[in-house]
Structures are given as C-alpha cells and as structure tokens.
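> below: sequence and its predicted model.
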Amino acid sequence: MAQHGDADILDLDATELRALLKARTLSSEELMRLTLGRIAALNGTLNALVSLKDGDALLAEARAFDNTPHDGALAGLPICIKDMVNAKGFPTTKGSPALAGTIAQADDLIVARMRAAGVIVIGKSNVPEFALGSHTFNPVFGATRNPYDPRVSCGGSSGGAAVALATRMVPIADGSDMMGSLRNPAGWNNVYGMRPSWGRVPAEPAGDTFLHSLSTEGPMARSPADLALLLSVMAGPDPRQPFGLGGVDADLTCPSPDDIRIGWMGDWGGAFPMEDGILQICETACRRLAEIGARVEDVAAPFSRDALWDSWTTLRSWKMASTLSALREDPATRDQLKPEVVWEIERGRALGAGDVHAASVIRSDWFRTAADLFDRYDALVLPTAQVWPFPMDWNWPRSVAGVEMDTYHRWMEVTIPASLAGLPAVAMPAGFGANGLPMGIQLIGRKGSDQRLLEIAALYHRHTRWPQERPPHLPPA
C-alpha cells in the first residue's frame, strides 16, 4: 500500500505520515510493523523506550485503526509517553524504585488529549529518577545512550524521547521541561523540542494548581511543523485550573525574514562557563538566520546571573519538597531515593516563607526585564547546554571549562532564563562539533509568542534540515 521504501517511511515527518494514513496510501498496521522492527533493532542498545506494549497487541490496535475513520489530528501515529506521565494501563515509575510497578489507572490530561486525537501509545520513554538531572539513567530501567555515540549521555530528562525521535523509533513524542528537560536532549540528539509558554499546556489538575509554575509539558519532533501539530493537540486551557492560555495553530506560515529580529546572548557576558566549540557552533547557527535575512545582534547580559540562580534554586527546591516529601517521610521509600532527590527535598523543607517571597520578587524583576527586551527582539538565542554530551559513567559534570560545579544541575544554568520566567523556547539543532556530536540553540520568545517562535523555527528548518540531513548511522529497520 505504501508509496515509499520501508526506510523512507520511517524517515517521514509526522505531518507527512498523517497525510499518507489519511489518504490510505499507508496503513497504520504497516507503519506499526516498521516501527516495531526499528525498536527491535535499536532499543536493546540505546534503551530509549521502556514498558513497551506487546507487539501483537499493538499490531491488532493498528489494524483496528485501519478499519475506522481517520479523523483525529494524530490518528494512527505511534507515540511513546514520557515516564513521568500517566498513560492508562502502563507503568508510571518516574525512574524510581519507590514507584516501580505502579500501573496508571487513568490517562493524564495530555495523554487523554493525544489519545482523543488518535495516537497509538506503544510504551514509555526513559527518564532520570524523578526527572532530576539532565542525564537519563535510573535504577529501574538503566541508562539511555546517545545514538550519535553510545558512550556518551543523551541528556534528559526527556532523553528517551529524544533518542527515540532521532532514531526514527517514533515520529513525535511528548516531553516535559523544568530546567531544560526538553531543550538539552533535543540539542544533544539533533531534534527539536519546545518548552511552551507556561500555561499553554495545562498540567494534570491534581493537588496544588496555583503556586508552582516552573515545569511544563511540551512537544518533541524532527521538524517545527511536527512540533506545531503535537502542540495543537496538547495545548488549550483546562476549566479545572486557574491559569491557562489558548491553543496554537497546527499550520505554520513562515514569516518574512526581514521582519525577524534576533538577539544573540552567547554566554551571558561570560557568566556561564562553556566548553570549547559550543559558542562557535551556536554563533554559526545564528549566522544562518542572518544569511536567511533576519537581523541578528549581540545582546549584553541583561540581568544578574547570581540573582537568577538564587531565585531558581530556591523555587525549584521548594517545588521538589512539596512534591516529593511524602516519599522521604515514608519508611518504605525513604531509602530508595537518589542523593540529588534527597538534597532537593531537604533544602526545600528548610526554606521559610520569606525565602520563597524574595525568590519570587527576583523572578518578577527578571520577567519585567525580559519583557522590555522583547520590545526590541522577536527572539533571544542561547545554547541548549554548556557542555558536550559527557561519558555515560558520569552522574553529572563536576566542572565546566575549568569552573567547579557546586550542584548536580549547575551545568544547565543556561536554561534558567526561559524557565524562571515561564517563557516559550524552541530548541533547534545547531550542527555538529569536531567530536561528531550534536549541539542546539534555544530560541526564546515573549510569553505567549509560541506561534511566532514556531514560525521562525520553521523558516530556519527550511534552510538547515539538520535532523534529515544528518541522522544517526542506523541499521535498516
């Protein structure tokens, strides 16, 4: 039925696959069979996907789809769900032995929206324990390896999703981002990841829905068009929650390059240590935007690096303590938590109301400062990481460019400006270093400018196409 070779089918973007499925020139069963073949060939080495559903059951689900109308925006597409999110009938371990074996009894909101749009959930994507740290390893499923060099990290916490995308195990994937968890693995795996404006994709309507606004779910894909497709399904307010933004349009219109103003922020005026080669490759990516016709300017550091860090670590630890303290207090689970989890909980529990308020004031000051910058620029650009993918046997980099790291996440400090202010950011492939490893740039916009960022990213993709031009070297499916 398909009009392409088998390998070509898996190389197609989600938007292209959806068109073939809708036209019935490709069957969902055929796509699923190829998907399962690719997973069988690669996942044993890379360990990107976990808790996979039985293959025969998935093929039966795909055949059932082939006998129904193709109405949903994602109908017939296979997808993995990040193992921080509940998908009914699948385990939700969050990479922790404290939760191993926990079977989700219902879909979380974003999974329900994706299922309503027609996806076929094939399994979960691997994460660091409780998604803490940008290196995907945990004591339940083990480590996920980078497809460009299995000896190094794939990043995290959406590392399994990024690897599955890069290797064509899935055409789209969900992720989540607190401190770069969508952006760093996208950059390290030569794919796209989007942290939407906070509130664009509602969190699960459980527990507190007012106070904690650092993390958000978002889409990952191999093109901005696919980001927009998945985000159009995930986004939109939930009436059970007090904050929310409207949806986005799945159809992107590339803007005129002459209308695009880009601010290159580099290493924040020397404040963020960077390994050799990262700034240069990211500057080259900015030049591609300039070559297309955008106006690109250097931007001096607009805010205190120390103030951003102090605000971020206070609010993050406060969030972690409120979320995970029950596991720390339970004798059955307290000794099953990794040291970084314990550190966040204990630090957060030691904070007072005045500490949290002071951190929120700094956050507010930064939001206002950023808003003024966006009067001059459509987007600000930073690297997606301060280091290249590091060896698998490291827990985290202890130093960056000769500067000692004082916490397990300090090396990801470059992601804080967008996260702290709840700003949208699209991670885009920037190219490859002399080491053969990928790096990315963050395209950061004013809150609410998600559509505009996606359109700029689509223009960039049209002239670069890094995921398509330089995929990992893979055996045939």
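That came through, no problem.

> only C-alpha atoms for contact and neighbour calcs from this point on.
Fine.

> so what's the residue count around the nearest residue to Ile120 once chain neighbours are set aside?
Counting by Cα to Cα, 6 or more residues apart in numbering, Ile120 lies nearest to Pro78, which is 4.8 Å off, once chain neighbours are set aside. Residues lying near Pro78 (other Cα atoms under 10 Å) number 25.

> please compare the first structure with the one that follows:
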Amino acid sequence: MDEVLTLSARAQAARIAGGELSAEALMRATLERVREVNGALNAIVSLRDEADLLEEARRADAEPARGALHGLPVAVKDLSNVAGLPTSKGSPALAGQIAASDDLHVARMRAAGAIVIGKTNTPEFGLGSHTFNPVHGVTCNPYEKTRSCGGSSGGAAVALAARMLSIADGSDMMGSLRNPAGWNNVYGMRPSWGLVPGEPAGDTFLHQLSTLGPMARDPGDLALLLGVMAGPDARQAHGVAAPDLTPDPAAKIAGRRIGWLGDWGGAFAMEAGIMDLGRAACAVFEELGCVVEDVAPPFSRDALWESWTALRSWSVACNLSPLLESPETRDRLKPDAIWEIERGRAMSGLDVHRASVIRSQWFTRAAELFDRYDALVMPTAQVWPFPLEWAWPREIAGQAMDSYHRWMEVVVPASLAGLPALAVPAGFGVGGLPMGVQLIGRRGADRGLLDLGQAYHEATRWPERNPVES
C-alpha cells in the first residue's frame, strides 16, 4: 500500500498544495488500493471510469486550488445524488436511475475541490445497521470478513478503515454515522441537527431526525469535511451558521466533566465486554484530566422508544409512501421498509404530536444535564459485529429484540433530540472486533466534542495502532 494513503486528509491536501504530491499520483494510488481490497470488501460501488478519474485529477493539478479538499478522492454514500452516477439507495425499485444533479452537500464538496470516484454501499434506503442490499450485495467488516460492518454508512466506514479513502460523507438517522465508525475503528460525527442542510426537497420543516455528517480516521479530518458540508442554505428555514470547527490541539481538556451513561442503568441489553471497553475509554479522559462520573438514567427508556419509533415511522412513511403506492415498485421494497411505511401511515396527527411532546421533554432534560457535563458517553452499539448472513440480531444477552432496529436503541437519545454525537474508537474485544463509544454534547457544542475527540485521539490513535492492511 502506498504510504500516501495512510496520511490524514489534511496531510494529503497540504502535500498537494505544497507541490509535494500531485492529485494524479494520489488518484493512482487510490485506484490501485481499490483494486487491491474492494473486491473482497465491497465498500465502494458504482466506481467511475479510471481514465476519466485520472483526467479529472490532472485538471486539478493544472488549476489553482479550489478549496480545502482540492484533489482529494471521495466516494458519496449511495443515498445521495452525484450527477452522472446511479442512485439506487440499495433498492431494486430505484436501480439504474442516473442522477441529473448533485445533492447540496455533494456540490459543496466538489466546489471545495474533491473528486468523486464513486458511491459507498448502504442498506436498502439506509434502513437498518447492516450494509447489504439486493442491488450491490453485502459489505464486509475489514477486521473480520464474515462479520457485518454496520450501517447505514457502512461502505464509507470500510473504505476509510481499508485506506481506500481518507474522508467520507455519511448520514445518521439512527446511529448510521456512529455504529459503523465503532465497528470499523474510525471516527464518525453526527452534527447538531441543522448544521449540515440536506436537499431542499419535500418537507423541510417537520422532519428533524436524519442529518448528513462526516467520517474520517481522526477528528481533525472530521472537522475539515464538516466545515465544507456545513452552513445554512437560504432555501431552508432551520439552518445554522457554521462556526470554526477545527479542533484545537492545545484546548484545555483538563477539568471538563464527562458523564458515563453506559447501558442506561441496565435498560439497554449489552453483549459481554462492550461496557468494559466503554469504561476504558472513559479512563482515557480521566488520564487527560477530565472528571468522569456515572450518570443515572435521566429519562424513561420506554418513553424515548415510543417517541422515536413513532417519529421515525412517520418520517419513513412520508418519504417512501409513493413507492409503496406504485404498482411498479411496491413488490420491490424490503419488508422492513414496508413495515415502517404502514406503521407511519396508520398514525394520526395527534399520535405524531404526542411523540414530539416526549421529544421536547427529553430535549429539556438533556439541556439540564449539559449544565453539569460537557459530554455524555455511551457505547456506539449494543452488540459486536454479527455474522453477515444475519439480517439483524434477534436477541442480546438473552433479551429478545422485537424489531429490526431495537438492537440499536443506544443511539436513540442523541438522535431524538438532534444532539451532536462524536463516535470514537474504543479498542478491540472478542476475536479482535472493534467497538466505539459516542460522546454526546449540547446542541451546538460540535466544536467542544471535536476538541475532546482530538485529545482522545492523540492519547490513543486506535486507527493507527491496529490498521487494516489487506
């Protein structure tokens, strides 16, 4: 593997800017790495023609730098549109459709100089945290190819772990930037809701669950990409101005207060060893001078789940109902999508209102916690990466899971309230499988989480200590 692929995106960009590295050389190394490892992993799909990519890289070398990502290869999650590439969203109902234009965040990445080489694989419509679909197949965990890589940004996480990319975009409704980051020994960040606008299509007022965000092998690169993706869009009402997101290596971490929420007082079933790694990660923050305390469950687990499942099903139904109504596509939808659509369509306006009231109550309670704590910490997943042939885990530690996403319940507190959450690697457990923890912050505290994450990264460097070699 070419040494340049082990560098951070910031270092690659700096070398290109300084004339020490050409965009063409970086592209050649990238394509060689894709040829070497992607066949077994299946992380990058819809790869563009090599000659076209090399020509685009040569043009980048011949022109002035366009922005922070100038000359860097990227691949876009296959839930988003890239002009000229197919957007299947992993569904046979959409397979073969070619995007006419870039989605907003893709256009921003291109304007900053990034070169899109293809797409990254995702579960069908991004539903579930196991990256497999009937269009592109299954994506393997690079640390154990018989295991899941998580999802829905699974292809992005694997591409980073395997050094095919240095940065990648993703999205997160129910842990889709956090679970795959933890399972692939990389970093993922769900930003404060509204910091990164989505496409101004359909309703842009009511559905405040899913958000776009960055993935990388260190927090500094998260900030680099997030800075490009973030910022208001005048066509949408909820955008917020992007602050300076670059983590400060000299930031004073000592004295910051960390609350360990763990398994929510035993409410969330966890496989053996996950809590131990979570506490070990907290110990790193203690060594950095932070104050770490156990936090009792601050809100009803059942109320959170009731609110979350109602708002999620309502959102999915609003987005996917036309596919269920069409005779041409209804039989091509996976059962989990149909279940969500039918559940959402059965709700009344008052059902949705009640769910949003619970969400509002939780947001208020969380804000009170952040008067005391700079971050709350929980694992990124409740199970270790499971076998590829499973659709989803049916039980955890003897506790039955009653839906395709119940096993991901640990990610709900941040998602429901639109809070920023930074997934950081926590090490390795059973069979050398990776796991992570999520640092959850107050709405708008994205920079503070990145500062914490950078200090943690300097102390641990998990992606460098146990890299994927092949």
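Cool, got the structure. None of the values given here were measured: they were computed from a predicted structure.

> picking up where we left off before, map the residue nearest to Ile120 of structure 1 onto structure 2.
Pro78 of structure 1 maps onto Pro73 in structure 2, with residues paired by TM-score structural alignment.

> show me what contacts its match?
26-27, 30, 114-117, 165 (Cα atoms under 8 Å, 6 or more residues apart in numbering).

> neighbour-wise, give me the winner out of these.
Leu165 (29 neighbours).

> not counting its neighbours along the chain, what's nearest Ala359 of structure 1?
That would be Ser311: by Cα to Cα, 6+ apart, it lies 4.2 Å from Ala359 of structure 1.

> counterpart of that neighbour in structure 2?
Checking TM-score structural alignment: Ser311 of structure 1 goes with Ser307.

> that's a strand at Gly259 of structure 2, yeah?
Yes: counting by DSSP: H, G, I helix; E, B strand; the rest coil, Gly259 of structure 2 falls inside a strand.

> mind listing what it touches?
Counting by Cα under 8 Å, 6+ apart, Gly259 of structure 2 has contacts 292-295, 373, 375-377.

> which one in structure 1 is aligned with it?
Checking TM-score structural alignment: Gly259 of structure 2 goes with Gly263.

> not counting sequence-adjacent ones, nearest residue to its match?
Leu380 (4.6 Å).

> same check on Met220 of structure 1?
Gly193 (4.3 Å).

> so the one you found: helix, strand or coil?
Applying three-state DSSP: Gly193 of structure 1 is strand.

> and it, how far is that from Pro397 of structure 1?
23 Å (Cα to Cα, to the nearest Å).

> same question for Gly187 of structure 1.
17 Å.

> out of these two, which sits in the busier spot?
Gly187 (31 against 18).

> who are the contact partners of the counterpart of the more buried one in structure 2?
Alignment note (TM-score structural alignment): Gly187 of structure 1 maps to Gly182 of structure 2. Contact analysis of Gly182 of structure 2 by Cα under 8 Å, 6+ apart lists 380-381, 423-426, 434-437.

> how many other residues sit next to the closest residue to Gly182 of structure 2 other than its chain neighbours?
Spatial nearest neighbour of Gly182 of structure 2, excluding adjacent residues (Cα to Cα, 6+ apart): Gly436 at 3.9 Å. Neighbours of Gly436 of structure 2 under the rule other Cα under 10 Å: 30.

> what of Ala51 of structure 2?
Neighbour tally, Ala51 of structure 2, other Cα under 10 Å: 9.

> and it, what's its match in structure 1?
Aligned partner of Ala51 of structure 2 by TM-score structural alignment: Asp56.

> check Asp218 of structure 2 too.
Using TM-score structural alignment, Asp218 of structure 2 pairs with Ser223 in structure 1.
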